[in-house]
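J.: make a model of this:
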Amino acid sequence: MNEEFIGALREIVKEKGISEDLIFTTIEDAMVAAYKKNYANPNTSAQNVRVSINRESGEINVYSQKVVCDEVYDDVTEISIEDAKEISPKYEVDDIVELEVTPRNFGRVAAQLAKQVVTQRMKEAERNIVYNEYKEMEYDIITGTILRKDKGNVFVNLGKLEGVIGPNEQMPNEEYNFNEKLKLYIVEVKNGSKGALIHVSRTHPGLVKRLFELEVPEIYNGVVEVKSISREAGSRSKLAVHSNDESVDPMGACVGPKGIRVQKIVSELKNEKIDIIKWSKSPEEFIANSLSPAKVLSVEVNEEDKTAKVVVDDNQLSLAIGKEGQNVRLAAKLTNWKIDIKSKSQIEALEESKESEEDNTLDSAE
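T.: Now for the predicted structure:
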């Protein structure tokens, strides 16, 4: 190894953003293994060896390390205090003495080994750089290009890496066509043996939140806050928002002038319906708002078991419940309350029935 090689190595280190100390230390460790394999006595595998590379000239030295002892039992790993004092009077018992044992042709072996180690380290470093880059984007949004489908998975080009949309992360009835660009939510980034593994989603509620952050400046800068999201991907989402500035209408900010902001998101989600709800500290008010577009007459809550009894006009009952119970289901997820909805006439009928039972009880008593 020479100065030219060291210079080239430094250029690679600089270009790839790899730690110079890490590269040299790794090469030195690999050379220790190479020395023990090719030059050391097979019966002296316990020998302690250190390899040193001069960072300027590239000169390589191999040192055998021995412990200074009063009495030597293993002359491979130990040296007597008398012999150590002959090398330097400063040595004491338990000190480490280094004796140079560099083989004549070790430089050629070392250079070949260094090349292999550097190549391997470069690949590892590049993989780690890419992994760290995408790891920082975990739980964020990214644009991907559809590459192919295989065994229910959809593979997408995310720039430097491929991502995978698993079957559970794909929107129902959404087609994934080659070269189509999609906004995706990064659910997880793992560091595998072959590099970063990125799982992305089209169904995650986080995708809706990130899309609103992109389209609504008030959310991005923190004036409007997204308190909660419930979603049935491809069909409908509910978004509870709150303004930290009384002069800003959170729902109006999300909808945008003439509905342009929310419409962009609806379009990106292939016409998924989005209900924007005003969040409230009051559970009664929040639950009433969550059942939008239905209008609620009253809400009675039980704080202990987080249940709510909701009353609506007869003509609002089907709207409050929604098709196949979707509206009330999403409202329950949004608020984290169990919601029981009854129409006004159902409540009146229950009350009449109750009064009738009470009257019958009184008659029997008489």
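
J.: when you work out contacts or count neighbours from here on, use the C-alpha atoms and nothing else.
T.: Fine.

J.: for the longest strand along the chain, which residues meet the burial criterion?
T.: Longest strand in the chain by number of residues (criterion: DSSP state E): strand 181-192. By 16 or more other Cα atoms under 10 Å, the buried positions in strand 181-192 come out as 182, 183, 184, 185, 186, 187, 188, 189.

J.: residue 334 belongs to a strand, doesn't it?
T.: No: counting by DSSP: H, G, I helix; E, B strand; the rest coil, residue 334 is not found in a strand; it is helix.

J.: and the residue lying closest to residue 48 once chain neighbours are set aside, what element?
T.: Counting by Cα to Cα, 6 or more residues apart in numbering, the nearest residue to residue 48 once its immediate chain neighbours are dropped is residue 65, at 5.2 Å. If you go by DSSP states H and E, residue 65 is part of strand 60-69.

J.: helices or strands next to whichever helix or strand comes after that strand in the packing?
T.: Once the chain leaves strand 60-69, the next helix or strand it forms, by DSSP H and E, is strand 78-80. Applying 3 or more Cα pairs under 8 Å, 6 or more residues apart in numbering; DSSP states H and E, one finds that strand 78-80 makes contact with strand 60-69.

J.: for the chain, which helix is longest?
T.: helix 106-135 (DSSP state H).

J.: tally of neighbours for residue 67?
T.: Using other Cα atoms under 10 Å, residue 67 has 22 neighbouring residues.

J.: separation between it and residue 90?
T.: 14 Å (Cα to Cα, to the nearest Å).

J.: buried set for stretch 78-97?
T.: 78, 79, 80, 81, 82, 84, 91, 92, 95, 96, 97.

J.: ugh, typo on my part, it should be stretch 330-337
T.: For stretch 330-337, burial by neighbour count (16+ other Cα under 10 Å) applies to 330, 331, 332, 333, 334, 335, 337.

J.: tell me which element the second one is part of?
T.: With elements taken from DSSP H and E, the one containing residue 331 is helix 326-335.

J.: this one as well, want them side by side:
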Amino acid sequence: MNTQLLDALAALVKEKGISQEVLVEAIEAAIISAYKRNFGQAQNVRVDFNMETGLIRVFARKEVVEEVYDSRLEISLDEARLLNPNYQVGDVVELEVTPKDFGRIAAQTAKQVVTQRVREAERGVIYAEFIDREEDIMTGIVQRVDSRFAYVSLGKVEALLPVSEQMPNETYKPHDRLKVYITKVEKTTKGPQIFVSRTHPGLLKRLFELEVPEIYDGTVEIKSIAREAGDRSKISVHSDNSEVDPVGACVGPKGQRVQAVVDELKGEKIDIVRWSDDPVEFVANALSPAKVLHVIVNEEERATTVIVPDYQLSLAIGKRGQNARLAAKLTNWKIDIKSESEAKELGIVYVPSASLDSFDTPINNEDESNQTFDLTEEEIE
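T.: Predicted structure coming up:
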């Protein structure tokens, strides 16, 4: 039996990743509980568990006193000195009280306590593992779906994907494999509770880190992200290395890298633009794919007025103001878009920015509304 106990202990250490010391402590506590329940509830006992032989011994701890009031907790000085003449009043004597049939009783009674302690230790291991994975990406498998959550298995634990964090263009079914972004890890009485997201901008960032080696090693940096999950996103990228094209690195050969991200996000459109510390250039880039003629900057209000050709106004604003709204979030600048003719009517005098001469993107507004309208400040914010 002792050999079996040691083998079981070694298997638990390997399988659950729990330290041997924690398991031994759980077993000793379980044996003490079993002994007190079966052989004297008031006994003050200590368990000695020999890790080399698997031998378990129980010792009753009794205080040396002049006059004994409770023989289960106390021993007289005369009796103690029969064991060792050096004992004094106040010392503690340990007497082995291991019952002959204690192995069977201990195994039956202590099983529940050991299981509970092992479960608690396992939860602690899982929490320690996942608390370091906050703001990271993991691949999970959908287990089931209800009206509030999709339950995603991350191996040792089941994560919660709330409806508010689910992409509107996705339907989740059991056994679906998908990448999720860990937003929060909480410690609860029932173990660690992990919340994940498919809509968080951090998911987009981590996906590009997986697909673009230059981002992972720091050669290319993602400066900002604006995302409307399931529909369209914009990211701005920058590299301190003049020999590296940050946009090209993210797009990849024949668009393979960005396409891999788009496929994972079920067709979400992604605009990759070059970041700049010059607001004129950055705002113009952010409004891609529209062509920008001029950007007027108001530093105090952190606002810009953007002039675009008349035929580009609808493209610059986008469906329901989406392109302008995402550009404003990406740059953190307010953006007021004016057509060239409207600017003339308002008396806005400008000279087309030389720095924007090379900013020329393909004109394609097949997916854009032909309706033209002014974007209100509320829509931008």
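
J.: where does the TM-score land?
T.: After superposition, the two chains reach a TM-score (TM-score structural alignment, normalised by the length of the first structure) of 0.78; 345 aligned residues with a Cα RMSD of 3.4 Å.

J.: sorry, back to before: the second structure: matching residues for the helix holding residue 331 of the first structure?
T.: The aligned range for helix 326-335 of the first structure in the second structure is 322-331, by TM-score structural alignment.

J.: neighbouring contacts of that stretch?
T.: 224-228, 233-236, 279, 282-283, 286-287, 315-318, 334-335, 375, 379-381 (Cα atoms under 8 Å, 6 or more residues apart in numbering).

J.: what about residue 252 of the second structure, distance to residue 51 of the second structure?
T.: For residue 252 of the second structure relative to residue 51 of the second structure (Cα to Cα), the value is 58 Å.

J.: quick revisit: how close does the helix holding residue 331 of the first structure sit to the second structure?
T.: Superposed on the second structure, helix 326-335 of the first structure shows a mean distance to its aligned partners of 2.1 Å (mean Cα distance after the TM-score superposition for the first structure).

J.: in contact with the closest residue to residue 316 of the first structure other than its chain neighbours, which residues are there?
T.: Nearest non-adjacent residue to residue 316 of the first structure, counting by Cα to Cα, 6+ apart: residue 294, 5.8 Å away. Residue 294 of the first structure sits next to 316, 317, 319, 320 when contact means Cα under 8 Å, 6+ apart.

J.: and of the buried residues of stretch 78-97 of the first structure, the nearest to residue 160 of the first structure?
T.: residue 96 (48.4 Å; Cα to Cα).

J.: which one in the second structure is aligned with that closest one?
T.: Matched by TM-score structural alignment, residue 96 of the first structure corresponds to residue 92 in the second structure.

J.: what packs against the helix or strand that contains residue 353 of the first structure?
T.: Secondary structure from DSSP H and E places residue 353 of the first structure in helix 344-365. When contacts are defined as 3+ Cα pairs under 8 Å, 6+ apart, helix 344-365 of the first structure sits against strand 307-312.

J.: angle of the strand it packs on against helix 326-335?
T.: 140 degrees (axes from the mean of the first three to the mean of the last three Cα atoms, to 10 degrees).

J.: got the contact list for the closest residue to the match of residue 96 of the first structure other than its chain neighbours?
T.: Sequence neighbours aside, residue 63 is the residue nearest to residue 92 of the second structure in space, at 4.5 Å (criterion: Cα to Cα, 6+ apart). For residue 63 of the second structure, the contact set (Cα under 8 Å, 6+ apart) comprises 73, 74, 75, 89, 90, 91, 92, 93.

J.: contacting residues around the closest residue to the first one other than its chain neighbours?
T.: Excluding its sequence neighbours, the residue lying closest to residue 73 of the second structure (Cα to Cα, 6+ apart) is residue 62, at 4.8 Å. If you count contacts by Cα under 8 Å, 6+ apart, residue 62 of the second structure has them with 44, 72, 73, 74, 75, 92, 93, 94, 95.

J.: what does residue 170 of the first structure give?
T.: Contacts of residue 170 of the first structure (Cα under 8 Å, 6+ apart): 201, 202, 203.

J.: what about the helices in the stretch 151-300 of the first structure?
T.: For the stretch 151-300 of the first structure, the helices defined by DSSP state H, counting those that start in this stretch occupy 205-215, 217-220, 250-255, 260-268, 283-290.

J.: want to throw these into TSV with mean neighbour count and distance to residue 59 of the first structure?
T.: Listed next are the helices of the stretch 151-300 of the first structure as TSV, based on neighbours: other Cα atoms under 10 Å; distance: least, Cα to Cα, whole Å:
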stretch	mean neighbour count	distance to residue 59 of the first structure
helix 205-215	21	55
helix 217-220	18	56
helix 250-255	20	66
helix 260-268	17	61
helix 283-290	22	74
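
J.: make TSV from the ones you listed and add distance to residue 25 of the first structure to it.
T.: Below are those laid out as TSV (distance: least, Cα to Cα, whole Å):
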stretch	distance to residue 25 of the first structure
helix 205-215	43
helix 217-220	45
helix 250-255	55
helix 260-268	50
helix 283-290	60
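
J.: and residue 133 of the first structure, which of those is closest to it?
T.: helix 205-215 (18.7 Å).

J.: what's the closest one packed up against?
T.: So helix 205-215 of the first structure, by 3+ Cα pairs under 8 Å, 6+ apart, packs with strand 141-150, strand 181-192, helix 217-220, strand 224-232, helix 260-268.

J.: which of these sits closest to residue 171 of the first structure?
T.: Of those, nearest to residue 171 of the first structure by Cα to Cα is strand 224-232, at 9.2 Å.

J.: the second structure: matching residues for that closest one?
T.: By TM-score structural alignment, strand 224-232 of the first structure lines up with residues 220-228 in the second structure.

J.: just stretch 242-252 of the first structure next, same as before
T.: Using TM-score structural alignment, stretch 242-252 of the first structure lines up with residues 238-248 of the second structure.

J.: give me the contacts around the matching stretch.
T.: Outside stretch 238-248 of the second structure, the residues within contact range by Cα under 8 Å, 6+ apart are 219, 220, 221, 222, 223, 237, 272, 273, 274, 275, 276.
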